[in-house]
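Peer 1: got a sequence here, can you model it:
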Amino acid sequence: MSAPLITILDDEAGVRQVLSDALEEAGFQTMGFGRATEFEAALRRVTPDVCLVDLSLPDKDGLTLVHRLALELGAAVIIISGRAQVQDRVTGLELGADDYITKPFDPAEVVARVRARLRKDRAQPLNSSNTAKFNGWTAHFDRYVLEDQHGDETTFSHAEGEVLRLFLDSPKRLINRAQMQETLGGAAGESFDRAMDVRISRLRTKLQEDPKNPRLIKTIYGAGYIFLGDVSWV
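Peer 2: All right, here's what the predicted structure looks like:
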C-alpha cells in the first residue's frame, strides 16, 4: 500500500519545505504548490488524502478554494493560516474545512493532526450504505447531497457529512463531546467544540430546523446531542 499523499498549498517556499520535511519523515508522500492554479491543475492527475491549504494565496481566495474542495471533491481539508482571528476560524469551518491551524505552528502538531484525520477516514462506519432516509429527507453520502421530499437538493461538506453520519448511525442515542472527538478525530478542546457547533448549526439550517426548537438534532445541555429521527439505510 502506498503512503498517503498530502498536498501543501502555501505561497511561502520555506513553509512548504518545513511541512514537506516533517510529513515525509513521518512516512507520508507530499506535493507542494505555491499557487492555487497549479494545485487545481494537479488535482486532475492526483487524489490527495489530505489537503493543507493556506488562506493567503497570490492568485485566488483561499476560502473560496476550501469551499470548492470540501463540497465538490469531498476532500479532507486542513487550513494552515496566519489569520488567527476567531471569525476566520469560524468562516473556514463553515465553508467545510476539517481543521484549522494557525501560524506559527509546530510541524509535529501538523503531522499529528494529519494522522488523526487519516485514522478517522479509515475507520469503518457502522453502516456501509451511502444512502439514508429520515423524516422526509434522503442523505446521499456518495454525492454529499441532502434531498428533500420534493426532490430538491442541498449540498453538504465533507466535514458536515461526518457529523450527520455519526447521528444517523446512532439515532435516539445521546452522543457526548468525548464520543464525537473520539469518532471524528481532531484535537480536543475549545477549537474542536467550536467546529462541532458550527457544523451542527449548518446541518440544522440545511434540514430547515427551527434554531430555537429543532426537531431532529437536539442539544442536551451539559451532556451532548441526540438525533430524534427515524432512520433507514438503503
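Peer 1: only C-alpha atoms from now on, for both contacts and neighbour counts.
Peer 2: OK.
Peer 1: so which residues make contact with stretch 38-50?
Peer 2: 4-7, 9, 33, 75-78, 114, 117-118 (Cα atoms under 8 Å, 6 or more residues apart in numbering).
Peer 1: now do 7 Å
Peer 2: Identification of contacts with stretch 38-50 by Cα atoms under 7 Å, 6 or more residues apart in numbering yields 4, 5, 6, 7, 33, 75, 76, 77.
Peer 1: most neighbours among the residues you listed, which one?
Peer 2: Of all the contacts of stretch 38-50, the highest neighbour tally under other Cα atoms under 10 Å goes to residue 77, namely 28 neighbours.
Peer 1: in stretch 66-73, what counts as buried?
Peer 2: 66, 67, 68, 69, 70, 71 (16 or more other Cα atoms under 10 Å).
Peer 1: let me know the secondary structure of residue 132.
Peer 2: strand (DSSP: H, G, I helix; E, B strand; the rest coil).
Peer 1: which ones are touching it?
Peer 2: With Cα under 7 Å, 6+ apart, residue 132 has these contacts: 138, 139, 140, 231, 232, 233, 234.
Peer 1: wait, what's in contact with residue 58?
Peer 2: Contacts of residue 58 by Cα under 7 Å, 6+ apart are residue 35.
Peer 1: tally of neighbours for residue 121?
Peer 2: Using other Cα under 10 Å: residue 121 sits among 16 other residues.
Peer 1: mind checking which helix or strand it is in?
Peer 2: Using DSSP states H and E, residue 121 maps to helix 107-122.
Peer 1: could you also give me the structure for this second sequence? I'd like to compare it with the first:
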Amino acid sequence: MRGDSPAHIVVVEDDAGVRALLTRILRECGYEVTGAADGNELEAAMAARPIDLILLDITLPGTNGLELCRAIRARSKVPIVMVSARGQESDRVVGLDLGADDYIAKPFGRPELLARVRAVLRRASDLHVPLDVPAPDHFDFAGWRYHARRRELIAPNGAAVELTAAEQELLLTLLRHPQRMISRERLLEMSRSRIGHSTDRSIDVQVSRLRRKLGDGRRSPPMIRTIRGVGYMFAADVTRS
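Peer 2: Model prediction:
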C-alpha cells in the first residue's frame, strides 16, 4: 500500500461470475480491485499500475495459476493468495513452495476471504516497519511539540497536555513512523510495554483517546488516519530534532 491509498488487489479468476463476486466483496471493504480472466490480463494489470496483492486461481485457461505464481515470484515480491477448488494438501504445498503467501480452498465464506486478505496485507506492510528506530529528543507536527525524553506534549497554544503512559507510548510510536501505515498488531507489538490489554480493541480505544486530546476530530484531514481493515497512519508532517 502506498501512503493512505487503499490496497490494490488483482483477482485472477476465469469464471466471470466468481470474479465479479470476489471483486464486489473486496470493493465493499474499501479495496481497489482489478479483475483478470487469465495470465495475459494479469500481466496487463501488473504493467499498468502497482499491485498490493494477487488472488490467483489455480485452474486458469492457458498458463495455470501455479505456473503464474512461479513466474511472478521470480521477478516480484507482491503477495499472492492462491484460490482453488482443488483443496488437496499436495496442491497447497506446491503453491506455498512456489512462493504463494497463503492458500484458500473453495468453497469459502466472505469472513475467511477478508481475514486472509487482511492478514497477508498486514504481513507485507509490517516488513517495512522496524521496531528499533531510535527516537530523537523532539518531534514537531501541526504546531504541536512532543518532548520524547521529558515525555511531554505541548499544544500549539503552549499548554502542556497530559497523556497516560499508554498514550505516550502510542504517540511516540506513531511519530517515529510518520506517513506509514502500521497495522493494529504491529502497534500492539511496538507499544506492548505500556498497553496492558493486548487486543485490537485496546489499540482502537487508545487511538480514540489520543485523537481527542490532539483535537484531531476537528481537523480535516486528521493527523491520525484510519486505514480501513488494517490499522493507522500518522499523516501529519513531522520534524525531528
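Peer 1: buried only: go through the contacts of residue 132 of the first structure for me.
Peer 2: Among the contacts of residue 132 of the first structure, the ones that count as buried (16+ other Cα under 10 Å) are 138, 139, 140, 231.
Peer 1: list the residues that contact the last one.
Peer 2: For residue 231 of the first structure, the contact set (Cα under 7 Å, 6+ apart) comprises 132, 133, 134, 168.
Peer 1: so the helix holding residue 121 of the first structure corresponds to what in the second structure?
Peer 2: Counting by TM-score structural alignment, helix 107-122 of the first structure lines up with residues 110-125 of the second structure.
Peer 1: closest one of the contacts of stretch 38-50 of the first structure to residue 60 of the first structure?
Peer 2: residue 33 (12.9 Å; Cα to Cα).
Peer 1: can you tell me how far the closest one is from residue 125 of the first structure?
Peer 2: From residue 33 of the first structure over to residue 125 of the first structure the distance is 33 Å, taken as Cα to Cα, to the nearest Å.
Peer 1: can you map out the strands along the second structure?
Peer 2: 8-12, 32-36, 53-57, 80-84, 102-105, 138-141, 144-147, 152-154, 160-161, 182-183, 224-227, 231-234, 239-240 (DSSP state E).
Peer 1: would JSON lines of the ones you listed with distance to residue 202 of the second structure be doable?
Peer 2: Shown next, in JSON lines, are those (distance: least, Cα to Cα, whole Å):
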{"stretch": "strand 8-12", "distance to residue 202 of the second structure": "28"}
{"stretch": "strand 32-36", "distance to residue 202 of the second structure": "28"}
{"stretch": "strand 53-57", "distance to residue 202 of the second structure": "28"}
{"stretch": "strand 80-84", "distance to residue 202 of the second structure": "29"}
{"stretch": "strand 102-105", "distance to residue 202 of the second structure": "28"}
{"stretch": "strand 138-141", "distance to residue 202 of the second structure": "25"}
{"stretch": "strand 144-147", "distance to residue 202 of the second structure": "23"}
{"stretch": "strand 152-154", "distance to residue 202 of the second structure": "22"}
{"stretch": "strand 160-161", "distance to residue 202 of the second structure": "21"}
{"stretch": "strand 182-183", "distance to residue 202 of the second structure": "13"}
{"stretch": "strand 224-227", "distance to residue 202 of the second structure": "15"}
{"stretch": "strand 231-234", "distance to residue 202 of the second structure": "12"}
{"stretch": "strand 239-240", "distance to residue 202 of the second structure": "28"}
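Peer 1: which one of those strands lies closest to residue 93 of the second structure?
Peer 2: Of those, nearest to residue 93 of the second structure by Cα to Cα is strand 102-105, at 9.2 Å.
Peer 1: now for the closest one, which elements pack on it?
Peer 2: strand 80-84 (3 or more Cα pairs under 7 Å, 6 or more residues apart in numbering; DSSP states H and E).
Peer 1: now tell me what touches the strand it packs on from outside.
Peer 2: Under Cα under 7 Å, 6+ apart, the answer for strand 80-84 of the second structure is 53-58, 95, 100-106.
Peer 1: and it, how far from the chain's centre?
Peer 2: Strand 80-84 of the second structure sits 18 Å away from the centroid of its parent chain (Cα atoms, centre = their mean, to the nearest Å).
Peer 1: residues in the first structure matched by that strand, start to end?
Peer 2: Going by TM-score structural alignment: strand 80-84 of the second structure matches residues 77-81.
Peer 1: mean distance of the matching stretch to its aligned residues in the second structure, please.
Peer 2: With mean Cα distance after the TM-score superposition for the first structure, stretch 77-81 of the first structure departs from the second structure by a mean of 0.3 Å once superposed.
Peer 1: that older thread, between the buried residues of stretch 66-73 of the first structure, which is nearest residue 181 of the first structure?
Peer 2: Nearest to residue 181 of the first structure among the buried residues of stretch 66-73 of the first structure, with distances taken as Cα to Cα, is residue 70, at 20.0 Å.
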